[in-house]
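Asks: Turn this into a structure:
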Amino acid sequence: MEPDLFTAAAEDRQEKDPASSPLAVRMRPRTLDEVVGQGHLLKPGSPLRRLVGEGSGGPAGPSSVILWGPPGIGKTTLAYVVSQATNKRFVELSAITAGVKEVRAVIDGARRASGGYGKETVLFLDEIHRFSKAQQDSLLPAVENRWVTLIAATTENPYFSIISPLLSRSLLLTLQALTDEDLRGLLHRALTDERGLGGAVTLPADAEAHLLRIAGGDARRALTALEAGAGSAIAKGEAEITLETLEESVDRAAVKYDRDGDQHYDVASALIKSIRGSDVDATLHYLARMIEAGEDPRFIARRLMISASEDIGLADPTALQTAVAGAQAVALIGFPEARITLSQVAIALALAPKSNAAYLAIDAALADVRAGLAGPVPPHLRDGHYKGAEKLGHAQGYLYPHDLPGGIAAQRYAPEAVHGKQYYAPTRYGAEARYADVVERVRSRLRGDQEG
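Replies: Okay, the predicted model is just below:
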């Protein structure tokens, strides 16, 4: 797909007047050394550096690269840098809007450019996981014949979303989420670099912290918000982007929440206590504060898993399954979509029947063990699968429950020191009411009571 007249005109205008371009475009890295984050992919001699011809031997390796990682971390940027470093045409398609027809047009254009004036092409295909198997198949001839250098981006696991023939012919690079330190370096560069704001304004610490939170690890979002704040500050004649100006510019209030301080633990504590108290609306409020402040979704998911056992337990045995499934989903999809998963889990936990019996039971048992109430294991429960065990009386007289009516044997299991102790005290809430009835019957049978 050749650039149209409007695209060519826009590119010419940006070249003559760079300031007309968005800040995120002006600050786009020109070399791999300017790329933010992804240090594991940018080491000397790495496959990515060899792809652009750095090191001995020039360009090497496959002509297809798959970039896997969350949104906003530089997949498009890396593709652009590769095209610039190798002096190739850069053509971008999105699998959301493009189909086989568009892909074939790009491939035909690449072949003409290569044969006509020796210019090779980098085809960047965003969200390749949205292509069907047949659509992905259409890329294979171009990859195998090296008609284009294909750089495909996906936010989903490529082993599940990309066909094996294409995957086997590609270099798979896993990109990592950008850290606050990565984004901080990018912001400082944009503030001072002549391509960016050229020192026109400064960014105080509180405004920077707010900007990092609303960016959510997305470099493009960070630069867009910085540009909006800088524009407002300059229009007001101010030399710095104050927190108030930034809030007005991006229409996002700064959440008072320090991920490394007291507020981090206070809000997390309020979230769990609201779940424990079954106040679903307060639960959602504190969850929203954590999300808006840029809290790590994995931290939230871990707290919810703990609550599922500590505060709900056997009153709803499915609560832990829900929390674990939610944590797995959050790890796979990340923000912003993970907010929906976290909301679903938090609502389910807040509305579930509550029981801390499992929590109290293990702590009571631990307290006795720590107090020295352990004692030897009763002989009939000891291992009898070795020579000489019988002479020691180990495993002798053990009653096999499966051979008895009801599957319960009236025999002693606990050591003498804690015999008769009852650690588990089930509630009558939710599903645990059934466990309460069961445990009384079982304890009675274990004691040998006739009525059990």
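
Asks: Going by C-alpha atoms from here, please, whenever you check contacts or count neighbours.
Replies: OK.

Asks: Am I right that residue 91 is in a helix?
Replies: No. Applying DSSP: H, G, I helix; E, B strand; the rest coil, one finds residue 91 to be strand, outside a helix.

Asks: Give the buried residues for stretch 340-360.
Replies: Going by neighbour count (16 or more other Cα atoms under 10 Å), the buried part of stretch 340-360 is 341-343, 345-350, 352-358, 360.

Asks: So residue 271 lies in a strand, does it not?
Replies: No. Applying three-state DSSP, one finds residue 271 to be helix, outside a strand.

Asks: Can you tell me how far it is from residue 109?
Replies: 56 Å (Cα to Cα, to the nearest Å).

Asks: Name the residue in the two with the higher neighbour count.
Replies: residue 271 (29 against 17; other Cα atoms under 10 Å).

Asks: tell me the contacts of that one?
Replies: Residues counted as contacts of residue 271 (Cα atoms under 8 Å, 6 or more residues apart in numbering) are 282, 283, 286, 287.

Asks: follow-up on the earlier one: from the buried residues of stretch 340-360, which ones fall inside helices?
Replies: The helices, defined by DSSP state H, take in 341, 342, 343, 345, 346, 347, 348, 349, 350, 357, 358, 360 from those.

Asks: how much space between the fifth one and residue 353?
Replies: Residue 346 is 13 Å from residue 353, where distance means Cα to Cα.

Asks: returning to what we had before: just give me the closest of the contacts of residue 271 to residue 221.
Replies: Residue 221 lies nearest to residue 287 out of the contacts of residue 271, by Cα to Cα, at 22.1 Å.

Asks: One more, please, to line up against the first structure:
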Amino acid sequence: MSIPLAERIRPKSLDEIVGQSHLMGEGKPLRRIIESGTIPNLIFYGPSGVGKTTIARFIAENANMTMYKLNGTSASVADIKQIIAETEMIGGMNGILLYLDEIQYLNKKQQQSLLEYIENGKITLISSTTENPYFYVYNAIISRSTVFEFKPVTPEQISPAIKRAFDLMAQDIGTEVMLEEGVVEHIARGCGGDVRKSINTVELCVLSAENGAKGELLVKMDTVRELTQRSNMRYDREGDEHYDILSALQKSIRGSDENAAIHYAARLIEAGDIISLCRRLLVIASEDVGLAYPMAVVITKSCVDSALQLGLPEARIPLAEAVIMLATSPKSNSAYMAMNNALEDVKNNGPLDFPRHLQNKHFDGADAKVRGQHYLYPHDYPDHWVKQQYLPDALKDRVYYEYGENKTEQAAKAYWAKVKGDKNG
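Replies: Here you go, the predicted model:
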């Protein structure tokens, strides 16, 4: 009983893994990689308790590799070098897999120390993070790795694992465990898509169960509700991201429902997770309000800065201001869509040449077809505008930005229609 239940109930085969069917289902990419036995460097991104460590272990066992595990919160360069030294020993004959949990806590120098060894193949790196790796993981490591995003597990997917956990607990203590109706479903719903947290809750429920008349243990709903609630609060305060709540918050603000938006913000604040709330509000200000009310970005940034300086409980006040302001503001995603359209062209066309008059050089080679820069300085012309080509020749008529149907953008549209129309006329 000294080994945690969540550890003892880990799946014994790929088919027993709970959730992640988009990665681990038949024919899905990560499953094919595992079954191939040839393992590249990988980054697992997603919330805690959804199977990242379990799958890393499966990979190591299936490839017959020696697995070492480090945690970014405590690992040092010396720890990494010690593992590298093992590659020269007999244990490294079949390859060494380093599972680096919470890689986002390693600084740049620590992450750089891995590069030489993952490039020469001495180690295979599987790192995991609960934060977006494109913000927190060194670019050189990302470029040498494949990123897989793990999702929170649904209550329907967690329920079978909870039942297995209750059965295993009953076997361990040699006593029948009786569950009131709805116990399994309540635990599955109440642990935020975290399988490990659900199994830990099962263990707590059995340890605190009441004795029945025939020597059995009774797990009652009142006990489950209390333990699940406490478990959930610990889960939230540890900083794990609640993707569903953040999604609901953004969609409520996008839909201009200030009451729903405040509700979801309050859930994050009650959990102490103001960092995720602040980040999402900054995204919303540009993605969903955008040019319909450009000052929304400035106000939101000011509220976020105030919240982070104040800390809880006072942080709730400027955050409430930002949430309600964003929800009740006019909406436009025109800038967001313009950037997406432009990025699509850049990906499809690569680095196209741009007009000679925009280049930052003032000398032409002997083979230049057009000599001289011929740039027209807009400030020398009425209304500070003059017609000239700015886009590359292949895209010269491309339109990325469409004015939104709101007062601010329509006023800008009318202004430039007058200025450009007059000059073109």
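
Asks: that older thread, export the ones in helices among the buried residues of stretch 340-360 of the first structure to TSV and tack on distance to residue 183 of the first structure?
Replies: Below are those laid out as TSV (distance: Cα to Cα, whole Å):
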residue	distance to residue 183 of the first structure
341	26
342	25
343	27
345	30
346	30
347	33
348	35
349	35
350	35
357	45
358	43
360	44
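
Asks: Count the residues that sit near the alignment partner in the first structure of residue 116 of the second structure.
Replies: The equivalent of residue 116 of the second structure in the first structure is residue 141 (alignment by TM-score structural alignment). Using other Cα under 10 Å, residue 141 of the first structure is surrounded by 12 other residues.

Asks: Make sure residue 141 of the first structure is indeed in a helix.
Replies: Yes. Assessed with three-state DSSP, residue 141 of the first structure lies in a helix.

Asks: How much space separates it from residue 102 of the first structure?
Replies: 15 Å.

Asks: With residue 124 of the first structure instead?
Replies: Taken as Cα to Cα, the span from residue 124 of the first structure to residue 102 of the first structure is 13 Å.

Asks: And the two? Which one has more around it.
Replies: Neighbour count, other Cα under 10 Å: between residue 124 of the first structure and residue 102, residue 124 has more, with 26 against 15.

Asks: Let me know the secondary structure of the more buried one.
Replies: Residue 124 of the first structure ends up strand, using three-state DSSP.

Asks: How about residue 150 of the first structure?
Replies: Relying on three-state DSSP, one would call residue 150 of the first structure strand.

Asks: Just tell me what it corresponds to in the second structure.
Replies: By TM-score structural alignment, residue 150 of the first structure lines up with residue 125.

Asks: What residues does its match make contact with?
Replies: 40, 41, 42, 97, 98, 99, 100, 118.

Asks: hang on, the second one packs against residue 124?
Replies: Yes. Counting by Cα atoms under 8 Å, residue 124 is a contact partner of residue 41 of the second structure at 5.5 Å.

Asks: joint contacts of these two?
Replies: With Cα under 8 Å, 6+ apart, residue 41 of the second structure and residue 124 have common neighbours residue 118.

Asks: Mind telling me what residue 72 of the first structure corresponds to in the second structure?
Replies: Looks like residue 72 of the first structure aligns to residue 49 there (TM-score structural alignment).

Asks: And for residue 28 of the first structure?
Replies: Residue 28 of the first structure maps onto residue 10 in the second structure, by TM-score structural alignment.

Asks: And for the closest residue to that match other than its chain neighbours, the neighbour number?
Replies: Distances taken as Cα to Cα, 6 or more residues apart in numbering put residue 54 closest to residue 10 of the second structure, at 7.0 Å, once the chain neighbours are dropped. Using other Cα under 10 Å, residue 54 of the second structure is surrounded by 16 other residues.

Asks: So for stretch 72-92 of the second structure, what gets flagged as buried?
Replies: 72, 75, 76, 80, 83, 84, 86, 87, 92.

Asks: gap between residue 77 of the second structure and residue 191 of the second structure?
Replies: Residue 77 of the second structure is 35 Å from residue 191 of the second structure, by Cα to Cα.

Asks: All the helices of the stretch 301-425 of the second structure, in order from the start?
Replies: 316-328, 334-349, 407-424 (DSSP state H, counting those that start in this stretch).

Asks: equivalent range in the first structure for the second one?
Replies: Residues of the first structure offer no counterpart to helix 334-349 of the second structure, counting by TM-score structural alignment.

Asks: now that helix, how far from the centre of its chain.
Replies: Centroid separation between helix 334-349 of the second structure and its chain, computed with Cα atoms, centre = their mean, to the nearest Å, is 22 Å.

Asks: do stretch 307-326 of the first structure as well
Replies: In terms of Cα atoms, centre = their mean, the gap separating the centre of stretch 307-326 of the first structure from the centre of its chain is 21 Å.
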